[in-house]
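K.L.:
generate a structure from the sequence data that follows.
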Amino acid sequence: MMKRTPLYERHVKLGAKIVPFAGWQMPLSYSGVTDEHQSVRTAAGLFDISHMGRFELSGKGAEAYLERLTPGPVHKMQRGSAQYSMLLNKTGGILDDIYLYKRGVDKFFVIVNAANLDKDFKWMTSHLPPGVDLKDVSGETALLALQGPKSWEVLVQIIPFGKTEIALRNFIETELVPARGAKGIIARTGYTGEKGYELVIPAEAAETVWNALLEAGKAERIKPVGLGARDTLRLEMGYPLYGHDMDEKTTPIEADLERFIDFEKDFIGKEALVRQREKGSQRKLIGFELLTGGVPREGHTIYSDQKIIGKVASGNFSPSLRKGIGMGYVDPRYSEIGSEVLIDIRGNATPAIIVKRPFYKKKK
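P.N.:
Okay, here's the model as predicted:
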């Protein structure tokens, strides 16, 4: 049985194209992927991402537990800050990429990927020390993302008067005016590369808050946005997608996520990563742009000098750049920026150039 978010009926009424995704019936698009994509880049877009998992973690020793469980510098987090991180297995493979929110001393909120919810909960529970409590609150909450350069102008209309703009990778816990005082977590985080916010709210308030945001954003030409544009937006930024650009057989070093690792501390998977750093990895995630027409897709072969050097992990047509872009894993010897490679797109050897990510850079 496919799951539905608290906003499923709303999406149907808005004319969304519904598709299966990670066991959920989710909106792919409403007005069209390109139209929704441009709305987020130029104004504001509203996403229902309630399919993602949400855990509450609390109890004496919760911070020390996360410090050991994740490779990032949890000790650097202040109350009200958010941190991108990962769960790693003993061989350094990525079980999931996650977001941590520090709500207080030994009190955290964790967001995980939809397809990994059960696996993550089991993994985290299996390492729980006595006195630390992990609770799955996915069913009693909803998760919305309000993204785009005009997102603050929209958000400010549904939170109590006098709130100052939230700093990047920080969050507030506040009442939501339309939901008659229901409290939510509002974080300055996102997956689009634009200014934006993610809102954790009670499930029963989801439709009220969703409708209020769409109403508040009318002057800013806000649009509801589906998973199609969420994918093109994240790809333009070079953000990896779990299950495509990384999995349990991929390490953060191979996935170009080493900057999120604190090698000064102990964590699960550290020994394997230290060895890989010393020896060098067998493959590396690169970004590429097509030099001619075509759309690269996951699984397409990457060649150099008639030799197979890797495979495409994520690919699509970029609405902002008007060309095919992608990411893939290649032999590190062929990963230099500026190098030309060939992508096999349906039997056509399509020329591409390796570029620095993000692909899309906002004009100053």
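K.L.:
only C-alpha atoms from now on, for both contacts and neighbour counts.
P.N.:
Will do.
K.L.:
so where do the helices sit in the stretch 1-150 of the chain?
P.N.:
For the stretch 1-150 of the chain, applying DSSP state H, counting those that start in this stretch gives helices covering 8-13, 33-42, 62-69, 117-126.
K.L.:
and the second one, which residues are buried?
P.N.:
Under the neighbour-count criterion of 16 or more other Cα atoms under 10 Å, helix 33-42 has 33-34, 36-41 buried.
K.L.:
one more sequence to fold, the one below, so I can look at both together:
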Amino acid sequence: MASRSPLYSLHASSGASFALADGWEVPSTWTSPLQEAHTARHACALWDRSPWGRFQATGKDALDLLNRLSTNRLDDLPPSRGRQTVLTTNKGRCLDWLWVFRLSSGLLLLTSPGAEEAVASWIDTYTILEDASLTSLTTTTALIGVVGPGAEGTLGEVVGLPQGMGRGDAWEGHWEGTPLIALRTDALALPQWDLLAPAPHAPRLWSALRQRGALPLGESAVEVLRVAAGIPRRGKEITDAYNPLEAGLWESVSFNKGCYIGQEVLARLKTYGKIQKALARLAFPRPVPASTPLWAEGKRVGVVTSSAVDEDGPIALGYLDRPFLEADREVEAVLPAGAPVPGRVVWAPSLPPAYQAPPGAGEDEDSP
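P.N.:
Next up is the predicted model:
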């Protein structure tokens, strides 16, 4: 049976349509994906992120353990701050892309939807004598994303959020006598604060934000925003078929920290320029489904991993072989039947030794 958010009944009563994703019954749309995406880009939208896994990690060795298991440097993480990091296999392939926040009660881990069990099992495998333990918060809390240029003002009015929080900042406070945590994540390359609240109080918090003018954001609109921003997602761009560098997660990888699982592989790829493919943004005249092969110059050169329809037309993410990672490069999506669909590369990374961050990429994790 699919899991449901603590906000499910509220969503259903407000006219949401639902879909199954990652073992959860999630709100897909309220109005239309483009209308909801427009709200997120220009006003204030509410995204129910409750399917995203949540752990509290405690014990004196917890931070050091996570530092040794993942790609980014965490051992110097300041209080009330977070960083993104990747759990990788011994071959340097992606397991999941996490946020790790250092709070007064311990560490808070945010996993991808459907990844909670895999992350917990992976960490447990490498926990031997360390004083570290994980407690799941996924069923006892809700996670509400408040997204858009109007989010900060709305949160200041409703929950008393302090102004000026930067990406990666965390705030611990209360709302109507209930503990509340706000995390600045900008998960869709827009201003975004994720509110972690006890599950019983989440519907009241959602309603209070709606009363201040925030509008709901369904998963279909989230996909539009995510694909447009070039943000990879577990199960699509983040799988054990790819490593973090191919997925464009350079800001989540430290190349000057100590050893971690998969570190030697990633270091060699960067040092010797051996990255053979990478994630790119694409545009087509009509929608092209995920898993569609991409061809150019008479050969297969990549694959579509995600697609959506934005205001200017169909867009997609896909992995392309290195020689074809050029803006405006023409490719063809070869469908099982019918004529190939012509497309072009909208943005592609310039791989080492001169790596180029994409427009709108997150700032340095420790910048104010």
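K.L.:
how about the helices of the stretch 1-150 of structure 1 in a markdown table, adding distance to Leu143 of structure 1?
P.N.:
A markdown table is the format used below for these (distance: least, Cα to Cα, whole Å):
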| stretch | distance to Leu143 of structure 1 |
| --- | --- |
| helix 8-13 | 13 |
| helix 33-42 | 18 |
| helix 62-69 | 22 |
| helix 117-126 | 14 |
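K.L.:
to Phe260 of structure 1, which of those lies closest?
P.N.:
Nearest to Phe260 of structure 1 among these is helix 62-69 (12.9 Å), distances taken as Cα to Cα.
K.L.:
what angle do the closest one and helix 117-126 make?
P.N.:
110 degrees (axes from the mean of the first three to the mean of the last three Cα atoms, to 10 degrees).
K.L.:
need the counterpart of Asp262 of structure 1 in structure 2.
P.N.:
With TM-score structural alignment as the criterion, Asp262 of structure 1 lines up with Ser254 in structure 2.
K.L.:
ok, that match to Arg81 of structure 2 distance?
P.N.:
Distance of Ser254 of structure 2 to Arg81 of structure 2, given as Cα to Cα, to the nearest Å: 17 Å.
K.L.:
go on, Leu188 of structure 2?
P.N.:
19 Å.
K.L.:
and Ala151 of structure 2, by the same measure?
P.N.:
From Ala151 of structure 2 to Arg81 of structure 2 the distance is 20 Å (Cα to Cα).
K.L.:
if we can go back for a sec, show me which of Ser254 and Arg81 of structure 2 is the more surrounded one.
P.N.:
Between Ser254 of structure 2 and Arg81, counting by other Cα atoms under 10 Å, Arg81 is the more crowded of the two (20 against 17).
K.L.:
tell me the contacts of the more buried one?
P.N.:
Listed by Cα atoms under 8 Å, 6 or more residues apart in numbering, the contact set of Arg81 of structure 2 reads 101-103, 168-170.
K.L.:
separation between it and Gly166 of structure 2?
P.N.:
Applying Cα to Cα to Arg81 of structure 2 and Gly166 of structure 2 gives a distance of 10 Å.
K.L.:
contacting residues for the closest residue in space to Glu130 of structure 2 that isn't next to it in sequence?
P.N.:
Counting by Cα to Cα, 6 or more residues apart in numbering, the nearest residue to Glu130 of structure 2 once its immediate chain neighbours are dropped is Asp61, at 5.7 Å. Asp61 of structure 2 is in contact with 130-132, counting by Cα under 8 Å, 6+ apart.
K.L.:
who wins on neighbours among these?
P.N.:
Ala132 leads the contacts of Asp61 of structure 2 on contacts (other Cα under 10 Å) with 19 neighbours.
K.L.:
mind checking how far the spatially most central residue of structure 2 is from Thr140 of structure 2?
P.N.:
Closest to where the C-alpha atoms of structure 2 average out (Cα atoms, centre = their mean) is Ala187, at 5.4 Å. According to Cα to Cα, Ala187 of structure 2 and Thr140 of structure 2 sit 22 Å apart.
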